[in-house]
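Chemist: sequence plus predicted model, see below.
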Amino acid sequence: MQEFKNKVVVISGALGDIGLSIASRYLESGAIVVLGDQLQADAASVKLLQLDSYQEKFEYKQLDVSDYRQVETWISEVEDRYGKIDCCIANAARVTIKNFRTLSPEEWSLEMRVNVDGAFYFANFAAQSMVRKAVGGNIIFLGSWAAHAVHENIPAYSVSKAAVRMINQTMALEYAHFGIRVNEIAPGYVNAGLSKTVWSELPEQKVVSQKKVPLNKIMEAEAVAVQVLWLTSHQCQHVTGSTFLMDGGLSLLRP
């Protein structure tokens, strides 16, 4: 997509499978990508090898999204260096696999700080930059099917993603006046992150998970990246405040 040539894209949680796939897609389309994640530069360099052919078009900057001061500085530095921000992908998240009976207050708090506060800080500071520079722009939240159906083993994650869904809608309404579109993508089972690790060690669990999906498919991170680019493209110029479920029908099921 030539429309992304020299557009400035910021991505949080950028070193995970989904984040890297999104970064790769934008780089292939000619964008300048600034990746943010918790890892220090030395540790991040291994993961960034897959983007090596685009070295002059991307930059990695360490980022803890739960610290609003750090996020504000991070966004400000990107704006100063590149002059603007065109697309913001709020992807950073964590998940704790515990039910309410075993979940500690500290675990609950950390999940909310990263998944809710972090998503808000990253998107809102980016949106404020877009307003300052009058560039319009796009914001994408990475949500989850878990916000649309009860899942007793990941309650903190489900609640946090339900909050992100409302942040998406409210932010879309406010920033529409500035020509900024805000949308959410809510994947189902993706062969990425923690799921990928578990399934590689216990392939039978992947079979079990796949059978739960009405379409009987597990998606790859690349599928999410394709949807992100489409949603931030001119083809979707009239779309804002929407949540796009990519869950193969998972959220249609009830416990």
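Modeler: Nice, I can see it. Just so it is clear, the model here is predicted, and its values are computed rather than measured.
Chemist: okay, CA-based contacts and neighbour counts for the rest of this
Modeler: OK.
Chemist: I figured residue 18 was touching residue 225, is that so?
Modeler: Yes. Contact criterion CA atoms under 8 Å: residue 18 and residue 225 qualify, at 6.9 Å.
Chemist: settle it for me: which of the two has more neighbours?
Modeler: residue 18 (24 against 20; other CA atoms under 10 Å).
Chemist: now name the helix or strand holding that one.
Modeler: In this structure, residue 18 is located in helix 17-28 according to DSSP states H and E.
Chemist: show me the contacts for residue 8.
Modeler: 31, 32, 33, 34, 82, 84, 85, 86, 87 (CA atoms under 8 Å, 6 or more residues apart in numbering).
Chemist: near the second one, how many other residues are there?
Modeler: Meaning residue 32. Residue 32 has 25 nearby residues by other CA under 10 Å.
Chemist: which residues does the helix or strand where residue 208 lies contact?
Modeler: If you go by DSSP H and E, residue 208 is part of helix 203-212. Outside helix 203-212, the residues that touch it by CA under 8 Å, 6+ apart are 189, 198, 199, 216, 217, 218, 250.
Chemist: which one (most neighbours) among those residues?
Modeler: residue 189 (24 neighbours).
Chemist: what's the distance between the nearest residue to that one once chain neighbours are set aside and residue 204?
Modeler: Excluding its sequence neighbours, the residue lying closest to residue 189 (CA to CA, 6 or more residues apart in numbering) is residue 218, at 5.8 Å. For residue 218, the distance to residue 204 equals 13 Å [CA to CA, to the nearest Å].
Chemist: and here's the other structure:
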Amino acid sequence: MELAGKVAIVTGGASGIGLATAKAFLKKGAKVVIADFNDEGGKQAEQQLKQGDVEVVFVHVDVASETSVEQLVATTVEHYGRVDIMINNAGVGVLGVTHELTYEDYHKVISVNQDGVFFGAKHAIKNMLKNGDGGVIINTSSILGSVGEGGAFAYNATKGAVNLMTKSLALQYAEHKIRVNAVAPGYVESGMVSKEALGDFYDALVDRHPVGRLGQPEEIAHAMVFLVENEFVTGTTLMVDGGYTAQ
């Protein structure tokens, strides 16, 4: 698929992997909707990216709310006429031992990471089916959808679910030329995953990656672009993890 002129929604698009993905898509000529719960960050991202002849707009969304996601898709269609690419990237995590995890904390992770993928896929697919010429959905998974991590019970559960949701959707909609894939990043440099924020634990994370460093958001965005452009790939979870899961 050529990205030029295509309409892409990126949830969690105000920062990190989402923002890098929005930039990568704009560079390829796509029209981008930055969707995020963080209004201030989303508006700043919109202004940052609105340079030259690109088409980008920020839309508020709470991916844990089906009504909000449905409205996001409707606003995108109203603004750009259609949805060609849906990047279900928004996510949260809660760390801690499972026997101390509250249901509220557990359910928050489920509602954002898992329900958010369901809502995003559901309403994007509705528009893609109406258009009749296919589309692409990419879900942001994680290495922790394939390997366990002590203290990340809820996050492990949701990302494992995302991997199988991806396969199921790919099989259901292949005949409609709708491809569904996932990207599973290793640990990626961000505000919360940095030497400053993590101290000595940062070095321990680096040591887990055979390439000897953490990932960069732009490297994950590059994988997103690949999965949109390569029309023979569907139903896969692409590991972009510096060798983490090869061990």
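Modeler: Yep, that arrived. All values reported here derive from a predicted model rather than from experimental measurement.
Chemist: ok, of the contacts of helix 203-212 of structure 1, which one's closest to residue 232 of structure 1?
Modeler: Taking CA to CA as the measure, residue 232 of structure 1 lies nearest residue 189 of the contacts of helix 203-212 of structure 1, at 22.5 Å.
Chemist: return the residues in contact with the equivalent of that closest one over in structure 2.
Modeler: With TM-score structural alignment defining the correspondence, residue 189 of structure 1 maps onto residue 187 in structure 2. By CA under 8 Å, 6+ apart, residue 187 of structure 2 lies in contact with 193, 205, 214, 215, 241.
Chemist: which among those residues gets closest to residue 62 of structure 2?
Modeler: Looking across those and measuring by CA to CA, the closest to residue 62 of structure 2 is residue 193, at 23.3 Å.
Chemist: and for the counterpart of residue 75 of structure 1 in structure 2, the neighbour number?
Modeler: When structure 2 is aligned by TM-score structural alignment, residue 75 of structure 1 is paired with residue 73. By other CA under 10 Å, 23 other residues sit near residue 73 of structure 2.
Chemist: my guess is residue 73 of structure 2 contacts residue 124. True?
Modeler: Yes. Counting by CA under 8 Å, residue 124 is a contact partner of residue 73 of structure 2 at 6.6 Å.
Chemist: anything in contact with each of those two?
Modeler: residue 83.
Chemist: so what secondary structure elements neighbour the helix ranked longest in structure 1?
Modeler: Ranked by number of residues, the top helix in structure 1 under DSSP state H is helix 155-175. Under the contact criterion of 3 or more CA pairs under 8 Å, 6 or more residues apart in numbering; DSSP states H and E, helix 155-175 of structure 1 touches helix 105-112, helix 118-133, strand 180-187.
Chemist: and those, which is most packed in?
Modeler: strand 180-187 (a mean of 25; mean count of other CA atoms under 10 Å).
Chemist: average offset of it relative to structure 2?
Modeler: By mean CA distance after the TM-score superposition for structure 1, the fitted strand 180-187 of structure 1 averages 0.5 Å away from its aligned residues in structure 2.
Chemist: distance from the chain centre to the next helix or strand after that strand, please.
Modeler: Following strand 180-187 of structure 1 in sequence order, the next helix or strand is helix 193-201 (DSSP H and E). Helix 193-201 of structure 1 sits 19 Å away from the centroid of its parent chain (CA atoms, centre = their mean, to the nearest Å).
Chemist: tell me how far the residue positioned nearest the centre of structure 2 lies from residue 102 of structure 2.
Modeler: Centroid-nearest residue in structure 2, with CA atoms, centre = their mean: residue 89, separated by 1.8 Å. Residue 89 of structure 2 sits 24 Å away from residue 102 of structure 2, going by CA to CA.
Chemist: before we move on, back to that, what's the longest helix of structure 1 in contact with?
Modeler: Outside helix 155-175 of structure 1, the residues touching it (CA under 8 Å, 6+ apart) are 94-96, 98-100, 108, 111-112, 115-116, 119-120, 127, 141, 143-144, 146-148, 150-151, 180-184, 240-243.
Chemist: check stretch 24-42 of structure 2 too.
Modeler: Contacts of stretch 24-42 of structure 2 (CA under 8 Å, 6+ apart): 3-15, 19, 22, 45-46, 54-62, 72, 76, 80, 90, 218, 221-222, 225.
Chemist: picking that back up, quick one, what contacts the match of residue 75 of structure 1?
Modeler: 83, 123, 124.
Chemist: flag every buried residue along whichever helix or strand it is part of.
Modeler: Applying DSSP H and E as the criterion places residue 73 of structure 2 in helix 66-80. For helix 66-80 of structure 2, burial by neighbour count (16 or more other CA atoms under 10 Å) applies to 66, 68, 69, 70, 71, 72, 73, 74, 76, 80.
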